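Participant: Structure for the following, please:
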Amino acid sequence: MKKVQDFYFKKAKEENYKARSVFKLEEAQNKFKFIKASDTVLDVGCSPGSFSQYMLNKILKSGSVVGVDILPNSFAHQRFTFILGDIKEMDITTFNNTLFDVVVSDAMPNTTSDRETNHFRSIALCRAIFNLAKDVLKENGNFL
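Facilitator: Reported below is the predicted structural model:
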């Protein structure tokens, strides 16, 4: 079967992003301007790294991005720190009591052939991300 490569897939490759999903983040940033130049950002479910790539282009040298995922991540940058692990087992101490200006996530659980299982896994993951964001987000911070 031939693999379909849409406009955003091709655009991501042309702009050296690891995934086409980065354009969802770009659209939100263009509309709401929620990432500021000196922000400290947490990227939950960061693999393969396109959200982190994009955010590092938006922040200055004083800003940084921390990415967490249960999957290994090959993305590397001097202002990017990767933490391998399950967010359900993390709290603010995982991040050395750092509070973040922005928390973003495009995480998705592993899927099965059972829709109901997928649905409940997705809800559980969203809740875990929300609970983590409540612990680590600065007052008046942004959560996407």
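Participant: going forward, measure contacts between C-alpha atoms and count neighbours the same way
Facilitator: Noted.
Participant: before we move on, what SS does Glu116 have?
Facilitator: helix (DSSP: H, G, I helix; E, B strand; the rest coil).
Participant: What's the separation between it and Ser122?
Facilitator: From Glu116 across to Ser122, the span is 10 Å (CA to CA, to the nearest Å).
Participant: what residue is smack in the middle of the protein?
Facilitator: Asp43 (3.2 Å; CA atoms, centre = their mean).
Participant: Beyond the helix or strand harbouring that one, next helix or strand please.
Facilitator: Assigned by DSSP states H and E, Asp43 belongs to strand 40-44. Per DSSP H and E, the first helix or strand lying C-terminal to strand 40-44 is helix 50-58.
Participant: Here is a second sequence; please produce its structure as well for comparison:
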Amino acid sequence: MERDFYSRKARQEGYLARSIYKLRQINSKHNIISKNSGVLDLGCSPGGWVQYCSELGCSITGIDINPVKINGRNFKFRKIDVLSDDVFSLPGKFDAVISDMAPKTTGIKDLDRARSYNLALRALEIAKNNLKPNGNFLAKVFQGDEFIKFLNECKKYFSFVKCDKPMASKSKSIEMYIICKGLKTKN
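Facilitator: Purely as a prediction, here's the structure:
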């Protein structure tokens, strides 16, 4: 089973989550995150994406309502709900905003997809507010009725927008990652 492979691999290599391989695969293909850049990680728990960004020498601010078991001089954890307005008062701007957020699934496909879309829209709003000019954005969203709508919304604000499903994702998963590069500056 592919899930078992990446979960086992993560444990063997000392990573907190199998999701590290998704980000590694996406970044090696699309170069969303550069070495030593400033990264805002939305929904950062359990910390796999933080670990990857740390390996790149990035300065990471992680936001989640759940704690993260990572300490490091380049990592700052903020216990903030992304749905609160507190997320808009973070100091500084970032080179990349990344989001692997997913809703708690109910098993009701339309509801789960709608919740994923709403989280992705919120991540986009946060990215628009917290990115440096020409910054990059990466977000997970479930495929469904709103998927193309979200893709088109991203195209309004970024020079390059593409979707990708990394090999580390389960083949039956409806998750897709939207890669957005080059935040357009306001005229």
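Participant: I'd like the TM-score for the two structures, please.
Facilitator: Once the chains are laid over each other, their TM-score by TM-score structural alignment, normalised by the length of structure 1 reads 0.87; 137 aligned residues with a CA RMSD of 1.8 Å.
Participant: For the strand ranked longest in structure 2, which outside residues touch it?
Facilitator: Longest strand in structure 2 by number of residues (criterion: DSSP state E): strand 131-142. For strand 131-142 of structure 2, the external contacting residues (CA atoms under 8 Å, 6 or more residues apart in numbering) are 32-33, 93-102, 113, 116-117, 120, 123-124, 127, 147, 174-185.
Participant: Work out the gap between the next helix or strand after that strand and the centre of the chain.
Facilitator: Using DSSP H and E, the next helix or strand after strand 131-142 of structure 2 towards the C-terminus is helix 147-155. Helix 147-155 of structure 2 sits 16 Å away from the centroid of its parent chain (CA atoms, centre = their mean, to the nearest Å).
Participant: Kindly report the same for stretch 102-120 of structure 1.
Facilitator: The mean C-alpha position of stretch 102-120 of structure 1 is separated from the chain mean by 14 Å, CA atoms, centre = their mean.
Participant: Report the aligned residue range of structure 2 for it.
Facilitator: Aligned using TM-score structural alignment, stretch 102-120 of structure 1 spans residues 96-114 in structure 2.
Participant: List the buried residues for the matching stretch?
Facilitator: By 16 or more other CA atoms under 10 Å, the buried positions in stretch 96-114 of structure 2 come out as Ala96, Val97, Ile98, Ser99, Asp100, Met101, Ala102, Pro103, Asp112, Arg113, Ala114.
Participant: Closest to Phe88 of structure 2 out of those residues?
Facilitator: Val97 (12.9 Å; CA to CA).
Participant: if you skip the residues just before and after it, what's nearest to Cys58 of structure 2?
Facilitator: Asn36 (4.1 Å; CA to CA, 6 or more residues apart in numbering).
Participant: Quickly find the element holding the counterpart of that neighbour in structure 1.
Facilitator: Per TM-score structural alignment, the equivalent position to Asn36 of structure 2 in structure 1 is Ser38. Ser38 of structure 1 is part of no helix or strand when elements are defined by DSSP H and E.
Participant: does Ser38 of structure 1 really touch Gly63, like I thought?
Facilitator: Yes. Contact criterion CA atoms under 8 Å: Ser38 of structure 1 and Gly63 qualify, at 4.3 Å.
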